[in-house]
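Novice: What would the 3D arrangement of this be:
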Amino acid sequence: PLGGSNVGYWEPIANHYGLNLTLVNRSVDPTFGFMTLDWDGKIRMDCSSRYAMASLVNIKDDYDIAFGNDTDSDRHGIVTPSVGLMNPNHYLAVCIWYLFTNRSGWAPNTRIGKTLVSSSMIDRVAKEIGRELSEVPVGFKWFVSGLMDGSFGFVGEESAGATFLRKDGTVWTTDKDGIIPGLLAAEITAKTGKDPGAHYQDLTARLGTPYYNRVDSPANPEQKARLSKLSPEDVKAATLAGDPITDKLTKAPGNGAAIGGLKVTTENGWFAARPSGTENVYKIYAESFKSEEHLDQIINEASQIVNEAL
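Specialist: So this is what the prediction gives:
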C-alpha cells in the first residue's frame, strides 16, 4: 500500500485465507516521505503512475504479482512480471474477461458497466464474451442502482476504479474498491498460471491493440460552459482521422444522461471532450485501434472539431 488506510488490512486477509502475501511497505507517514516522486516532481499517491509506483515496479520480478492502492484504497495499481505496471484500462479488460469466462453462476442478463472515456477494448471484450455493455457518464454514481439490483456484474472507470458483485450475485460495494481488484489479480495469476499482463497480450492478439491518451486544451469559462451543453448537431465534421464518423454523443448510450461534453466515434477510434471543473482547459480523451500516429491524428482533429463547435 502507498501508506494509506488499508495498511492494517492485508495481513489479517492473508492469515484468514492462507495467502502467501508480503506487505512490502508498512510505512504510515503523513508527509509520505517514502514515496518516489511523480512525473512532475510532486509527491502523489497515484497508483496508475509508473513514477509514483516505481518502488513496486522495481521489484516486480521478485513476486508472481504485486499491487498497491492509493491513500483511501479506492483505486488499484497492478504490477506484473510480464509488463510491469498495467494501464488501468488494460487491467479492467482482463478483469471482465476473467470474471465472465472463469466464474459460473452469472445471470444471462448481467451487464458490464464502463464510463464513456474508458477504453473500447472493454467493448470488444464484452462482444467476444457475449455480454451487454452499458456506457455511462463519468462518475461512479451512475453504477449504483445497477450494482444494487445485480444487473451490473462488473463496473469500472479509466482512472483505476472498479468493483464487482459477490459470487452469490449480491452487491459488494457501490463505490470503488481498490482491495478486491488486487486480490483478483492474485486469483487470476494462481488460477490460470499467467499474470494479468500476459492475459492482456492475449486479448490484443485476438481483438487488436488500442492506443490511448488524454490531453488538455485551453478553454475560457464561456467556452467550457458551451462545451458542456453541446448537441450532436453542433458537430459538422463527417470524418475523423480518415474514417467516417459513426456517432456523435452528448448523452450516454447506457442511460441517456448528459455527459457534460461530447464524444465522437468511428470504427477504428474515438475521442471525448469534457470541460475541467478546476482549470481553464477541456480534457480530450482519445483512442485508436490503428496506431500511435492515428491516435495523434484523432487528437489533433478532435481539437479542431471541438473548437469549431464552440
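Novice: C-alpha only now, for contacts and for neighbours.
Specialist: OK.
Novice: would you list every one of the helices in this protein?
Specialist: Under the criterion DSSP state H, the chain carries helices at the ranges 10-17, 54-57, 88-102, 121-129, 144-148, 179-192, 196-207, 221-227, 292-309.
Novice: Contact partners for the most centrally placed residue in the chain?
Specialist: In the chain, the centroid-proximal residue (C-alpha atoms, centre = their mean) is residue 158; its distance is 2.2 Å. For residue 158, the contacting residues are 88, 89, 115, 117, 118, 119, by C-alpha atoms under 8 Å, 6 or more residues apart in numbering.
Novice: give the contact list for the last one.
Specialist: Translated: residue 119. Contacts of residue 119 by C-alpha under 8 Å, 6+ apart are 89, 158, 210, 212, 287.
Novice: Most neighbours of all the residues you listed, which one?
Specialist: Sorting the contacts of residue 119 by how many neighbours each has (other C-alpha atoms under 10 Å) puts residue 287 first, at 28 neighbours.
Novice: Which residue, other than its chain neighbours, is closest to that residue?
Specialist: Leaving aside its sequence neighbours, residue 287 sits nearest to residue 212 (C-alpha to C-alpha, 6 or more residues apart in numbering; 4.3 Å).
Novice: Now the second one, please; I'll put the structures next to each other:
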Amino acid sequence: MALHPRAGQLAQAQDLIDLLSLMADYYTRVPSADDASQRVTFGTSGHRGSAAHSSFNQLHIWAITQAVVDYRREQGLLGPMLVGIDTHALSRAAFRSVIEVLVANQVVVIAQQDDGFTPTPVVSRYLVAHNRNVKALENGNSDLMDGLIITPSHNPPSDGGIKYNPPHGGPADSHATAWIEAKANLYLQQQMQGVKRVNYHLAISAGGVEYRDLYTPYISQLQDVIDMQAIAKAKVRIGVDPLGGSGIHYWSKIAKHYGLDITVINDKLDPTFSFMPLDKDGKVRMDCSSNMAMAGVVPARNQFDVCIANDPDFDRHGIVCPDGASVTGGLMDPNHFLAVAIDYLLSHRPDWPSTAAVGKTLVSSAMIDRICASHGRQLLEVPVGFKWFVDGLANSSILFGGEESAGASMLQRNGQTWCTDKDGFILGLLAAEIIAVTGKTPAERYHELCQALGTSVYQRIDSPINAKKKARFSQVSSDCVTVSQLAGDDITAVLTHAPGNNAAIGGLKVTTSNGWFAARPSGTEPLFKLYAESFVSAEHLSQLQQEAKIIMDNALKG
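Specialist: Here you go, the predicted structure:
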C-alpha cells in the first residue's frame, strides 16, 4: 500500500469531520436490513461503522443494546451493567441511545461520574474486582456485573463502535457475539419491534444511571500490577500523549497518586482529532503503533526517559524511546516491546505461577518463542484475537497475553488476575518500570536480546482481495502447500489451526527454522494480510514473502 504524500503531516481542515453532519446522520439515517454493509457485524471487538454510511446509527445501537439485554437474561445475569465511552464524536450520542434501552429494560446502569470517559482496561478491571466477591443468587441467577464499551478503538473520527464484555471482564467469545449479532439484526429487520426504550432525559431524571468514581479504584490498584515505587524512586521522566483518548484525565491523577514525573505532552480533547498527523493512507487515525500517526510524539523522545501514547479506548500502547549510545530512538515496533516486556517479566515476577504460560498470537514475532525457550517457559500460540487469552488470564494459567498490534495484559505481581482485556496504561508503565529497575530503555534491552538470540526482520503487507478469494480462505488446508522448502529452508510446520489451542486460524501459517509467514483475511475490509519474519536478513525476508505469495495464489485458486 503506497504511502500517502501527506502521511505524518498535521491534519488540515479538509481532513476533518463535519460534526453537525455526523450527528445528523447518526439520528436520521435508516440502515437497510437487506444491505450486508449496513447490518450489525458484532465480532470480538463489537460492532463498528460510520453514521454517514448507515453502518453505525441510532437504530443499530438500540437493536444491539436490546440484543445484549436479551443475551444477559438468557445467561441469568441480573446484576448492573457498567457502560464506558471513549472520545469519538459518536460515542456520546451512542451512550444516550444505550441508556434509553437499558433503563427501559430495568437494567441498573453504572457510569463514570461527571460524564467522564472510561477506558477499556478500567471497565475490565472494575468488572474483575467487583465480580470476585459476588455470590450466586438463590434462584440460580447471578448478580454479576458486565459491561458495554462504546468505542471504535483507533478508527477514524467519523466512526463509532460498541463492544460487550461479559462478567469475566474481557472480550465476549464467538458464541456470545454471534448470538447478539443475530438478535440485533432481527430487530433491524422487524423495524425495532420488541425493542424497549425510554426517553434519555426521563431515564436520567428517574435515577436509572448510578454515577461512580471509576478513577480511584483503578489508579489505587495499579501498584498491584506495576512496581510504581521503583518508578518513583528512580525519578523516571515520562512523557505522555493520550492522543485525545479516554484516559486523558487519568495520567495526571496517576502522577499525583504515586509521585511520578509525568508530563502530558498533549492535553487536547477534540472529537475531530485535529491535532493528529495523518496516517499512512492519509486518514486521521489514532493508531499509537503507526510511525505516521505518532509523528507528533516521536520528536519529543529525547526530552524524556520514555514516552507513552495510547489509542482512544486505551487498550493499546505506543512506546517511544530516546536515542542511546547503542540504539536510535523512536517508536518501538510492537513486537520488539512485547519481547522486552516478556523477557523482563519472566525475570522480575517471582510470585507468578511457575506453570503459567506466555500467550502470543501466531502472527507475533518468533523472538517471543526464543525468549520463552531461554526462560524454560511454556508458550501458548493462539489465533488472532485477544479473546483467546481471557480464560487463561482469568484463572492465572496465562501470565501474559500479547498481540502484534500493540495490545497486551498480564497478571498482578502476586499472580492473581489484573484484567482480562488489553491495558495500555500498564504496558506504558511497565516500560517505565523496566527503565527504573534495569537502568536501560526498552530499545536498549531489545538490542541486547538480538545480540543474544538473533535479529529478526518482520513485516506485514496488506493486499486487496475480491470476495470470492476472501471466501476461499475458509477452505485453505495444509494440502495447499505442495513445496517442501520456503526461502531455501526446509518447512517445519504447515498450520491451519493454532498449536496452543487447536482453534482455526482462518488462514495459513508456514514455518522454517529461520522464518515463517502467515496469511489471513481482514475481518472488516477487502484485504488479505501477509505476515512474515526472517532471522536471516531483509533479503531473505523478501524471498520468503515472494514465495509466500505464490503459495497463497495457488491456495486461493478456484
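Novice: what does the residue nearest to the centre of the first structure align to in the second structure?
Specialist: By TM-score structural alignment, residue 158 of the first structure lines up with residue 404 in the second structure.
Novice: ok, now residue 207 of the first structure?
Specialist: For residue 207 of the first structure, the residue aligned by TM-score structural alignment is residue 453.
Novice: Count the residues that sit near the closest residue in space to its match that isn't next to it in sequence.
Specialist: The shortest distance from residue 453 of the second structure to any non-neighbouring residue, by C-alpha to C-alpha, 6+ apart, is to residue 370 (6.8 Å). When neighbours are defined as other C-alpha under 10 Å, residue 370 of the second structure has 17 of them.
Novice: now the aligned partner of residue 370 of the second structure in the first structure: how far from residue 209 of the first structure?
Specialist: Aligned counterpart of residue 370 of the second structure in the first structure: residue 124 (TM-score structural alignment). Distance of residue 124 of the first structure to residue 209 of the first structure, computed by C-alpha to C-alpha, to the nearest Å: 11 Å.
Novice: on that earlier part again, help me confirm that the residue nearest to residue 287 of the first structure comes into contact with residue 295.
Specialist: Yes: applying C-alpha atoms under 8 Å, one finds residue 212 of the first structure in contact with residue 295, separated by 7.2 Å.
Novice: who touches both of the two?
Specialist: In terms of C-alpha under 8 Å, 6+ apart, residue 212 of the first structure and residue 295 are both contacted by the residues 286, 287, 288.
Novice: among the residues you listed, which are in strands?
Specialist: Mapping these onto strands (DSSP state E) picks out 286, 287, 288.
Novice: ok, now which ones touch the equivalent of the last one over in the second structure?
Specialist: With TM-score structural alignment as the criterion, the equivalent of residue 288 of the first structure in the second structure is residue 534. By C-alpha under 8 Å, 6+ apart, the contact set of residue 534 of the second structure is 456, 457, 458, 514, 515, 516, 540, 541, 544.
Novice: The first structure: which residue goes with the last one?
Specialist: Across the two structures, residue 544 of the second structure finds its equivalent in residue 298 of the first structure, going by TM-score structural alignment.
Novice: Go ahead and confirm its match touches residue 272.
Specialist: No: Residue 298 of the first structure lies out of contact with residue 272 (C-alpha under 8 Å); the separation is 10.5 Å.
Novice: Name the residues contacting each of the two.
Specialist: Residues touching both residue 298 of the first structure and residue 272 (C-alpha under 8 Å, 6+ apart): residue 286.
Novice: now residue 494 of the second structure, nearest residue through space, not along the chain?
Specialist: Computed as C-alpha to C-alpha, 6+ apart, the closest residue to residue 494 of the second structure that is not its neighbour in sequence is residue 510, at 4.6 Å.
Novice: Count the neighbours of that neighbour for me.
Specialist: Neighbour number of residue 510 of the second structure under other C-alpha under 10 Å is 21.
Novice: now residue 264 of the second structure, nearest residue through space, not along the chain?
Specialist: Excluding the flanking residues, the one nearest residue 264 of the second structure by C-alpha to C-alpha, 6+ apart is residue 240, at 4.7 Å.
Novice: isn't the one you found right up against residue 267?
Specialist: No: Residue 240 of the second structure is beyond contact range of residue 267, at 9.2 Å (criterion: C-alpha under 8 Å).
Novice: So if I had to pick from these two, which one is more boxed in?
Specialist: residue 240 (25 against 15).
Novice: buried stuff in the helix or strand hosting that one?
Specialist: Take DSSP states H and E as the rule and residue 240 of the second structure turns out to sit in strand 237-241. Going by neighbour count (16 or more other C-alpha atoms under 10 Å), the buried part of strand 237-241 of the second structure is 237, 238, 239, 240, 241.
Novice: and that strand, what does it pack onto?
Specialist: Strand 237-241 of the second structure sits against strand 261-264, strand 306-310, with contacts defined as 3 or more C-alpha pairs under 8 Å, 6 or more residues apart in numbering; DSSP states H and E.
Novice: Pull the residues that contact stretch 268-277 of the first structure.
Specialist: For stretch 268-277 of the first structure, the surrounding residues in contact (C-alpha under 8 Å, 6+ apart) are 116-117, 224-225, 227-228, 243, 260-265, 281-290, 295, 298-299, 302, 306.
Novice: what's it aligned against in the second structure?
Specialist: Under TM-score structural alignment, the match for stretch 268-277 of the first structure in the second structure covers residues 514-523.
Novice: hang on, the earlier thing: what's the spacing between the residue nearest to residue 453 of the second structure and residue 442 of the second structure?
Specialist: Counting by C-alpha to C-alpha, the separation of residue 370 of the second structure from residue 442 of the second structure is 17 Å.
Novice: Could you do residue 481 of the second structure as well?
Specialist: To residue 442 of the second structure, residue 481 of the second structure is 38 Å away according to C-alpha to C-alpha.
Novice: More neighbours: those two, which one.
Specialist: Neighbour totals were compared for residue 481 of the second structure and residue 442, and residue 442 leads with 30 against 18 (other C-alpha under 10 Å).
Novice: Settle this for me: that one is touching residue 322, isn't it.
Specialist: No: Residue 442 of the second structure sits out of contact with residue 322 when judged by C-alpha under 8 Å, with a separation of 9.9 Å.
Novice: just to revisit the earlier point, what about the nearest residue to the match of residue 288 of the first structure once chain neighbours are set aside, how many neighbours?
Specialist: Excluding the flanking residues, the one nearest residue 534 of the second structure by C-alpha to C-alpha, 6+ apart is residue 515, at 4.3 Å. When neighbours are counted by other C-alpha under 10 Å, residue 515 of the second structure registers 24.
Novice: Where do the strands of the stretch 51-200 of the second structure begin and end?
Specialist: Assigned by DSSP state E, counting those that start in this stretch, the stretch 51-200 of the second structure shows strands spanning 81-85, 109-112, 146-150, 159-165.
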